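> Only the shape, not the letters, is given here:
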């Protein structure tokens, strides 16, 4: 009787570092280039000068890049962080608060304290969870609407400048969606370069060197209520909570407490240098947590770690980007920022109107946030969320109505 063939057991082939390195670099490139224009627009809208906005961009990149290194190495999970893009859009729509840039910096510092307390005090997290998702998303959509209209307005005033940017964005959205905004940014930088060359404009060399610029914070009730509170809510509802969901979809449990402590402390550290808020990454998180980062889920934390290193490298170029963008023709930066936010706007509107009983309060919240209403020195975002919650409470059926709706002709007994 012939003997059974001998089966030689080969050790499992070890996966190289190529996939996590590539995924980490792509995560950083996409995360940085797709939304830094929004951050600059937001910081300048609340009173930052060009150098202060450059400092803020540098502080944000350094703080969340360093925090990614610590969180991913410590947890051995692909935890990635980012600046608050919806929060920057909120700043762009809010405009300057009473007290100017120092008051805005004080609001940023308060946001960091609130995020830190969210990690330390579970009750604060539960309180955040009681804010209706539809209203939070409606407020975000209202804040984003004016920014997302900018590309279309600019097409009417500067079609030769904005047209190529919009066309590149649309083509890449069809062929390679993740590179749509970075590609549009490359075209925008090329347009700026041509514009500078035609006009014989030269950039000062000292403005290309990154540097942190300290701002002593000032505190006011108006800035705390009208800027810090909406910024905290938008950051939690539109970045941190979706960031947890993205990681969960790939089988990872976010280290919530340590993430909130790190992002809160990082926001506080960067606030005095102009950074508005850092948080869990949402959209770019999938790049480091998915199969593109490696077949072995247990090793994908390396992709997040590499992205942290890449962000620290990109921070070196932050001042140069700010200087180039500052020399852009009017409307071009706003167009790139608006294109970057279209996907977020669509998702926010869809979430806000998903449930029929929430649509009227959500619409009121959306319209008030988009209106730019300011009352008592407090911006539209706060009043939009407040009025939306009030309308929702007024329209919510009382116990008698719910009982009447639940009652009806009973089926005859057999």
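Alright, I've got the coordinates. Just so it is clear, the structure is predicted and the values come from calculations on it, not from any experiment. Residues are numbered from 1 along each chain as shown.

> CA only for contacts and neighbour counts going forward, please
OK.

> separation between residue 351 and residue 135?
9 Å (Cα to Cα, to the nearest Å).

> of these two, who's got more company?
residue 135 (29 against 18; other Cα atoms under 10 Å).

> try it against this one:
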């Protein structure tokens, strides 16, 4: 049951974010649906393999912060094909991180406040979406917000899935009232191949920020969550499995998979049983559940595609509120790092694009430059800045 809950919460809470992100970088509805299915299969198969071989309650998920990044990155030069090429580069980087220790240390050396500020800046426009949607589709969005608020009080784990259920019910009612129907062929899961291309703008503006947020906001916390329950995460195996899974999913539209972070606690904690040595079963079951959920991904994607403008974005914004709060708090936690973190946040939130490269890359670069320039001011008296 812990494995099933892990998969259900992970899938229903964030699949709207994935669809929004894929559409934002050039995918049509069919390609976005294919990407969601590819991610379900990669997360499912990779999760089963990793938990079975390691005998640990390790669970996988798609990169939700990465999908949020895509949602504000914009269509790169070269369109969807260039975005797919960037996904492949991300997969290579994740896999290489498992084999080349210095690369892992390099990622760990990125100041946490700046990485979290970049993520917060990326998330801000998405988290404003529920407020904006009140203007475009109030009859659908108000019940969604009320459901989310009530469940946040009494059953926080199910607040976003519950809001999604209300949104889907509202979409179905509106389709019936308007006499519209979702095409039957759009309800069947299908994989759609996309031949990748590569461009400097897509690599710098999508692949590198996607890799950084996936590592800093998912993989590293995922290791920490397992460690908090007394398990030592199989770092090398995890990076190789998630890197290979990303590579296999990318040509079909999947952006990135990683170790689960927040939902990992559901499979590693006491909810998975008193016998710590048997909790790996929850990881296997979570993977199997993702494989099953993939069968419903196309139908959900088709239903969401028929929704009025703003409804999908509202659900995605609600799903990311907790992540925004956590990343903003982490970004501003250290007084000496706040100026660089605020600059990073503002550039990321601006959505600017320069030389075909999106805001996330420039945000991190600007934050690092400001931090370096101010390091002597931020250093404690009598000590060199670290």
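Yep, it's here. If you're wondering where the values come from, they're calculated on a predicted model, not measured in any experiment.

> Overlay the chains and give the TM-score.
Remark: TM-score between the superposed chains equals 0.98 [TM-score structural alignment, normalised by the length of the second structure]; 385 aligned residues with a Cα RMSD of 1.4 Å.

> Run a quick neighbour tally on residue 53 of the second structure.
12.

> Also residue 170 of the second structure?
Count around residue 170 of the second structure with other Cα under 10 Å applied: 19.

> Provide a list of residues in contact with the equivalent of it over in the first structure.
Aligned by TM-score structural alignment, residue 170 of the second structure pairs with residue 191 of the first structure. Counting by Cα atoms under 8 Å, 6 or more residues apart in numbering, residue 191 of the first structure makes contact with residue 161.

> try 10 Å
Residue 191 of the first structure is in contact with 160-162, 164-165, 185, 197, 328-329, 332, counting by Cα atoms under 10 Å, 6 or more residues apart in numbering.

> Overlap in contacts, residue 351 and residue 135 of the first structure.
With Cα under 10 Å, 6+ apart, residue 351 of the first structure and residue 135 have common neighbours 141, 362.

> Helix or strand: which one has the residue mapped onto residue 325 of the first structure from the second structure?
Matched across to the second structure, residue 325 of the first structure falls on residue 304, judged by TM-score structural alignment. Per DSSP states H and E, residue 304 of the second structure falls inside helix 280-305.

> With residue 258 of the second structure instead?
Assigned by DSSP H and E, residue 258 of the second structure falls in strand 257-259.

> next one: that strand to chain centre, how far?
In this view, strand 257-259 of the second structure has its centroid 9 Å away from the chain centroid, taken as Cα atoms, centre = their mean, to the nearest Å.

> Quick check: residue 251 of the first structure vs residue 75 of the first structure, distance?
The value you get for residue 251 of the first structure to residue 75 of the first structure, if Cα to Cα is used, is 14 Å.

> One more: residue 230 of the first structure?
30 Å.

> what's the answer for residue 104 of the first structure, then?
For residue 104 of the first structure, the distance to residue 75 of the first structure - Cα to Cα - is 33 Å.

> The two - which one has more neighbours?
residue 104 (32 against 14).

> Counterpart of that one over in the second structure?
In the second structure, residue 104 of the first structure lands on residue 83 (TM-score structural alignment).

> hang on, its match packs against residue 200?
No: Residue 83 of the second structure is beyond contact range of residue 200, at 11.1 Å (criterion: Cα atoms under 10 Å).

> any residues in contact with both of these two?
76-77, 206-207.

> Let me have these in JSON lines, adding secondary structure and distance to residue 2 of the second structure as columns.
Output for those, formatted as JSON lines (DSSP: H, G, I helix; E, B strand; the rest coil; distance: Cα to Cα, whole Å):
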{"residue": "76", "secondary structure": "coil", "distance to residue 2 of the second structure": "40"}
{"residue": "77", "secondary structure": "coil", "distance to residue 2 of the second structure": "43"}
{"residue": "206", "secondary structure": "helix", "distance to residue 2 of the second structure": "34"}
{"residue": "207", "secondary structure": "helix", "distance to residue 2 of the second structure": "33"}
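
> By neighbours, which of the residues you listed wins?
Busiest of these [other Cα under 10 Å] is residue 206, holding 33 neighbours.

> burial of residue 101 of the second structure, as a residue count?
Counted with other Cα under 10 Å, residue 101 of the second structure comes out at 11.

> Cool, thanks, signing off.
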